[in-house]
Structure formats: structure tokens, C-alpha cells
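Peer 1: Got a predicted structure here, sequence first:
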Amino acid sequence: MQSSSAGKEALEEFFCGTTILVWGLGREGTSFLQLASGWKDVSLVVTDRVEPDDARRTLFSRAQWLPEPEAVEQLDRFDWVVKSPGVCVRKFGLSHEACGKILSQCELLLRFSPGPVVGVTGTKGKSTTAALLYQMILRSGRSARVVGNFGTPPLEGFETLSIETFVVCELSSYQLEFMRASPHVAVWLNLFPEHLDYHGGFQEYQKAKARIALFQKPGDYLIYHGSDAGIQEALTRFPLSSQPIPFDLPDGRSLPESPFLQGRHNRLNIIAAARAAQLLGIETSAIFATIQDFQGLPHRLERVGVFDGITYYDDAISTVPQATLAALEAIRDTATLILGGQDRGIPYEDFARKLARSSVSTLLLLPPSGLRLAKVLSLIDPPFPGNILVVQTLEEAVEEAFRHTPKGKSCLFSPAAPSAPPFRNFEERGEAFKHLVRAMGSSANRLVGG
């Protein structure tokens, strides 16, 4: 493990005398440029899909701008490519040699952090688990940061890390795709089809996720959901050198119940975070107190309020059917379910059959994926026994929810699909849902309790 200053010095030394292409000017790309601008004997080149305006260019005055097509043609001139997670290189047909130059901030963090790094991944649940683990470490009185897919670029504030700082890094498949390093402690929650358009299929998605443990060594640890079929298949494809630590629901018997995190899936998140905390030497008292106090993250089964006797839940984070089914298991009195968003073409037959057997009496389906789901629902046998309404906007969906949900029951917004226009991400559509519910409820003086 590096000393406090040695990590920063080793990172700079690694890039000394090289030419670096920074691919992508999002938060990660910008933060890397800010860090690298103070390095000596480094040449920086920046590229992105859209050319930045003059105001943006002031952020990287030391770097040369190169349009993306030219940068792709000239990849052989660069020693390293520091790629932002949102840049999909598959569409450029890069050679194996070119892909070998790609680095992510997460890999650099793993290689050069002066303190311990714990990696957390999974198709769903990784943000909640990372936040839980982070809070457990803080509750113990130790220094900690949470970075990565959670929202903070991995190398933001890197120069302030010390040997005593625990870093919890949430890792998406985009960040793991080209990784050649794995954390000492890795947490793998689950695996089912997601982001298949980005990766080109489930096998490549699975391979990307497996990289959280693929480069672990003897003495490292992989904490994983032992009964998850996707993870089991991955571990068969990619045998590991680290110590496997499977977990499942019975392993949580000694842990307190959470008054805020509902459902089987959240119980598994709690167990995984507790296992990781124990490996890090975090005291049981800090682990238990965090489980009892942690109120969850926005847009993850977030209780919006009770209006006109109906309880509304924002679960906008759910972008796949498996996550929506887990939400229905947690909120057992759901009468109205709002679904739909971007259509990635995943099969809906099994999802439709499970909806038909659920407690839901009204489905409100948003385009474009909701249109295809409506067709699938019309073909299943036995059919869905309740109302199926195709709506055009989220506002219309909320209006229909107020109209169709019986008093004493719940309405759940759990789309089972990624965001579609006008929403750019799950945060935007979740905030829009909450605003609409509160506005419609308050306008009629229907608020009972938040």
C-alpha cells in the first residue's frame, strides 16, 4: 500500500513522458484533466463526440483538442487512452492492441490509491450497498470516501487521500469493461441482462462485470450472492484466484432489521455491505447502527407520500424487469404499477406472466417499451386480470393512478426500462414523478402524510 504522498507521486510517474488521449469531457474526463494539468513531461490530447465551446476549452488549456474521428484514426500515436465510462468504443471496431491502451479512472484508483479500496458491482443494488458500506465505515470513526458510478469521479480529490482513507468504489459495467486490476475486497450483488446494446450481448456484459474479481490474487476476497444464477455462470467461465465468500438471506439472521430498506433485494444489499465491513475490521456496533439508521437513496422505493388514501412510491432506478419484480415483492399492496421507457428489446414474456400473477390491478404503460409490453400482455394465457392502460406522458400516468388506485393501496412507479425522452436519466424522471404526485395531491388537499 502506498504512503499518503507516494500514491500521487506514483500516479504522476506512471504517466511521465507519455502522450495521453482523454476521451470524453464529462465529469470523469474533466476531473482527470484537472488532475493531470499539474503534471510535468506529459502531453494531453482531448476528444469527444461534440466539440466544446470556448468556455469549456478554458478547462483544458494545456491540452490539444482533436475531433473524435481524427482521434480514432490516430490512436497509435497515444501511449494511453483515459476513457470516460459513457464512451462506447465497440462501435469504432478498435483493434485488440488499441483497446489495450484504454485506462479508466477506476483502474488508476485501484492501482495507486494509498489506502484500501473496496469495489461494489451488480446489475442492481450497487449504489445502496456502496452507500451502506461507506456509512458503516464513517460510523466507526474512520475516514472514507465513496466514488465511481455513485457520482463522484474516482480520481476527484485523489491528492487528498491518505493511507488511512477507505475508498468505496461503485463500479458499473462501463467502468469495468477494460479494467486490468481488481480490488482487494470485491462485492458482486447480482447479474441479469442490462446494457446489452452497449456491450453487444449478455456474454460481453457478464465478462465486463466479472472483471471486478478477474485480477484478484490469493489473499483477496470476492463477496457474492451465492444463489445468483448469472454470477454462478460467470464464476464457471472465469475461475478466480481469490477467496470466494458467498452470501444469501440466511446469513443475515444475526443482523438487525432495517426500518427503511424494504424487500428481499435490500436485505441482500445489507448482508453484502455488512460482510464487506467485517472484512475491513469495522466494529459490529457501527454496522448495526448503520443498518438501523440508513434511510436509503432517492428513487429507490422512495416513499413519496400518502395522497387521498393512496401511498405513492418512486422506484425510478428500476430499469429492468427483475428490479421491478423485486419492488413488487417489497411493496405487496401495490394496486397500480407505472411502467415503460426506452425499449432495448429484452424479452417480456416471463415478466408479463409474473405481472398477471401479481397483486397489481392496473398497469399504466408508457411508450415506447410500454407499447411492446402491452402487446405481449395481450397474448399471454392466462391473461392479465386487471386494467391495462397505455398512456402517452408521465403526467397522464399519474392522473390515471389517482383515478384507478383504491384507497388503502399503493401506486408504484417502477419503469422496468431505461429513461426515454423527455427524461435524460432516472433521476430526472423520478423527480418529475414526485413533483406530479405532490402537485396533484396537494391541489385537491389530499395529502395525508409524507
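Peer 2: That came through, no problem. Numbering: from 1, shown residues only.
Peer 1: Please make it C-alpha for all contacts and neighbour counts, starting now.
Peer 2: OK.
Peer 1: The stretch 251-400 of the chain: helices as residue ranges?
Peer 2: For the stretch 251-400 of the chain, the helices defined by DSSP state H, counting those that start in this stretch cover 264-279, 284-293, 321-330, 349-356, 369-379, 394-404.
Peer 1: hold the first one in mind and look at this next one:
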Amino acid sequence: MTLNEYLEQIANKNIAIVGFGLEGKSTYNFLRSHFPDKHIAIFEIKEEVAKNFFEDKKEENITIYSGENYLDDGKEKYNYVFVAPGINYRKISPYFPNAEIVNQAKVFLDLFADRVIGVTGTKGKSTISTLLKLTINEYQDVELVGNIGIPAFDSINSDDGKRLYVFELSSHQLDQVTRSPHIALIVNLHEDHLEYHGTIEAYHNAKKNIYRYQTKNDYLLISNDENSKKILNENVISNLYTYGIKGTERGIFIEGEDIIFVDKGKREVIAKTNLERKILGDFNLENIARILCILKIIGINDLRKALNVIKEFPGLPHRLENVGTFNNITFFNDSISTIPESAMNAINAVKNVGTIIIGGYDKGVSY
């Protein structure tokens, strides 16, 4: 489906946006750029969020529903609803009985799946997605979008038909998609987001959508941990690559001092484990191996420029971020570690940890 075909499909729809955070605002701006006179409804529980956005805009073709019972009014009017990824579409669907409910991830993949590298996993996907964008950018045009905090719709109007996209996909976003990325990477799977999905089975089922709709011309890279292998209980039609299996016919693994890429049984040492890098931890070395595997899959054989990017990459904020030393004590901010597994990885990476400060809210997972 082309962009013009999609716009024709929704031109006569009565459109609403539920949730007016970063992605909701992005959706509004995209719609308004194509339908300057169309009426659009905004459903946002916090009244000031929507009103502040429109405060300096001379906008008449909107209706804002807000407050504690913001979903109770006007809902029967709307038959095409964009929902923010943090809002469970199943819970709001009874309020919009006549509507098709979509999110940005679903629409974006419907339009551009054949040029998308999708990255999901419980932890590590932001670092991998960012490094994929930075390394691929040394060779060709690429944009980073998605759960990293860059709404996918922000890139649609500038698309030239050739650009690649690295799309970081959360389970919330994947929950609604009906088309999978051309290249899919599942970094790892741990128990998480049960406050949204309810059960670990529902969480895994959402993650499966990253490869569920792939074809024989697509690619899937999956890790060798037990939870990741559990979700492969459906037939994988696409070209399957694995991380961490030494006898694999296709994939990447670490053996001694070598990072080895294998394709159709042919082994190639593509990097050394002592490569220069600023990001700490064995788990980040594994992430680098996954990135190099994706680069090989898309046809990048000379990895020297990519390895130089990896060498200089300082890491992302809140992920083993060295925030300074005071009284001979070095402090690391790893506040993105919101599950036990990632916290333990961080402790093992830093070593000689004397004090851990832990907090947060209950996500429904076992500790």
C-alpha cells in the first residue's frame, strides 16, 4: 500500500486520537498536514495536555474530550481511532464500537515494512537500535524511529522511497501490527509489562508479531536464550539466523577471541572480542555481535567504518551511564534497568559494586 492509497482510505473517516503524548501529537501533525480542514477528535485524560498544545494555534476543527470520564462522550461518532502505545487498545475498544483502532506502528509497517529493520526485546533494544542507525548511516540513508522516542509518523512526509528505517518496537506497539518488518531482531525476552498484557503468554504473543507476518524473502535474528526460543513455536517462514549457537548454519556467535558470522555453513571471523568500545559489559559485546550480524544480512561486508562508530559510541543516558566520581567512589546511573536481569547484568559489568540504590513501581514481575 502506498501513502496516497492509505490517505484515500481514511479521507472520509471520522478520526479520533486517544492519548495525546508524544505520539498522539505526532499523529495529529501528520493528519493535519494532509487534511487541513478535517475535524479531528482528541481524547486525553489530562485536560491541560491537549489545551496547552492548541493554545497558540487557530484551530477550529477539533474536539477535545478530557477529564476522568474522557472516554464516555462522543465515541459513537468515530470510526477510525489512533491509540497511543501505552494505552491498551482492547480496553478502549468497547468505547468505540464502530471503529477500527490502529497505532502508528501498524500503519507505518503497512506502508514501509519492506524497508524496516525491526528491533524488539525486553532489554537492550534502544542501544542496539541506536547503534544500528549510526553504523548503517556510514553506508546508506537510514532513520531511527519508534519506542526510542521518535514517532514513526515524523518521518513519513520526507520519505523518498529508498530510505531504510530502524524501528524500535515495544510489545505495546507490536500488539496491533498485522505486517512484520523485512528484517526482525529479537534481542532477548524476560518477564515484563504484565501490568499491560496480563500474562507472560500475552506478552510473548505480542512479541511474535515482529516475525509472524514475514515471508520467505524476510529475515529473523533471534537469540539462544530459553525465553526467546519459546516463542518460536510457530513455523518460521523467513530466513532464520541465530545468536549464540556455535553449530548454526546461519547466525553469529562468540568463540574464544573471535566473533564469527556464519551463512549457509560458511564461517567468517568478522571482529575480535577485544575490539575497542566504551560501552561496558559482556551483554553489550553480545549486542555488538547482533548488530554486526544485521549489517552482514543487509549486504555490508566491509565493517571497518561500523567498528569505528562502535568504538566511539558512549552509550545512552540511564544505561550504565558514568555520572562521575566523588570521594573515590564512581557513580553509575542505570535507572533504565527496570527488571532484575538487566540490573544483574549491570552489576556484573561494573564489578566491585559496593552500594546499589533500587526503586520503582510494581510491574507485576517476579523478583
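Peer 2: That came through fine. Keep in mind that this is a model prediction, so the values were computed, not measured.
Peer 1: Tell me the residues of the first structure aligned with stretch 193-210 of the second structure.
Peer 2: Aligned by TM-score structural alignment, stretch 193-210 of the second structure corresponds to residues 195-212 of the first structure.
Peer 1: Dump the helices of the stretch 251-400 of the first structure into a markdown table; add distance to E28 of the first structure as well.
Peer 2: Shown next, in a markdown table, are the helices of the stretch 251-400 of the first structure (distance: least, CA to CA, whole Å):
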| stretch | distance to E28 of the first structure |
| --- | --- |
| helix 264-279 | 26 |
| helix 284-293 | 30 |
| helix 321-330 | 27 |
| helix 349-356 | 36 |
| helix 369-379 | 31 |
| helix 394-404 | 31 |
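Peer 1: Tell me the counterpart of V22 of the first structure in the second structure.
Peer 2: With TM-score structural alignment as the criterion, V22 of the first structure lines up with I17 in the second structure.
Peer 1: Secondary structure class of V145 of the second structure, three-state.
Peer 2: Of the three states, V145 of the second structure takes strand under DSSP: H, G, I helix; E, B strand; the rest coil.
Peer 1: about what we covered before: what's in contact with the match of stretch 193-210 of the second structure?
Peer 2: Contacts with stretch 195-212 of the first structure, where a contact means CA atoms under 8 Å, 6 or more residues apart in numbering, come from 88, 90, 119, 121-122, 172-174, 176-183, 186, 188, 191, 193-194, 230, 234-235, 238, 344.
Peer 1: Give me the subset of those lying in helices.
Peer 2: S173, Y174, L176, G230, A234, L235 (DSSP state H).
Peer 1: The closest residue to E143 of the second structure other than its chain neighbours and I183 of the second structure, how far apart?
Peer 2: Distance criterion CA to CA, 6 or more residues apart in numbering; nearest residue to E143 of the second structure, sequence neighbours excluded, is Y165 at 4.9 Å. Distance, Y165 of the second structure to I183 of the second structure, using CA to CA, to the nearest Å: 10 Å.
Peer 1: Same question for G19 of the second structure.
Peer 2: As judged by CA to CA, G19 of the second structure and I183 of the second structure stand 29 Å apart.
Peer 1: Between these two, tell me which one has more neighbours.
Peer 2: For G19 of the second structure and I183, the more surrounded residue by other CA atoms under 10 Å is I183, and the numbers stand at 26 against 22.
Peer 1: Which position in the first structure pairs with the more buried one?
Peer 2: I183 of the second structure maps onto V185 in the first structure, with residues paired by TM-score structural alignment.
Peer 1: is it true that that match touches K217?
Peer 2: No. Applying CA atoms under 8 Å, one finds V185 of the first structure not in contact with K217, separated by 10.6 Å.
Peer 1: If you tally nearby residues, what's the number for F158 of the first structure?
Peer 2: 17.
Peer 1: Please name the nearest non-neighbouring residue to H265 of the first structure.
Peer 2: Using CA to CA, 6+ apart and skipping the chain neighbours, the partner closest in space to H265 of the first structure is A326 (6.4 Å).
Peer 1: what's the matching residue for the one you found over in the second structure?
Peer 2: By TM-score structural alignment, A326 of the first structure lines up with N345.
Peer 1: show me the residues around F294 of the first structure that make contact.
Peer 2: Here F294 of the first structure is in contact with L132, S258, F260 (CA under 8 Å, 6+ apart).
Peer 1: In the first structure, spot the helix with the most residues.
Peer 2: Per DSSP H, the first structure has its longest helix at helix 426-443.
Peer 1: buried ones in that helix?
Peer 2: The neighbour-count check on helix 426-443 of the first structure (16 or more other CA atoms under 10 Å) flags F426, R429, G430, F433, K434, L436, V437, R438, M440, G441 as buried.
Peer 1: I163 of the first structure: which of those is nearest?
Peer 2: Distance to I163 of the first structure across the buried residues of helix 426-443 of the first structure (CA to CA) is lowest for F426, with 35.4 Å.
Peer 1: measure that closest one to V448 of the first structure for me?
Peer 2: Using CA to CA, one gets 27 Å for the distance from F426 of the first structure to V448 of the first structure.
Peer 1: Over to K8 of the first structure?
Peer 2: 54 Å.
Peer 1: Y174 of the first structure now?
Peer 2: Distance of Y174 of the first structure to V448 of the first structure, given as CA to CA: 42 Å.
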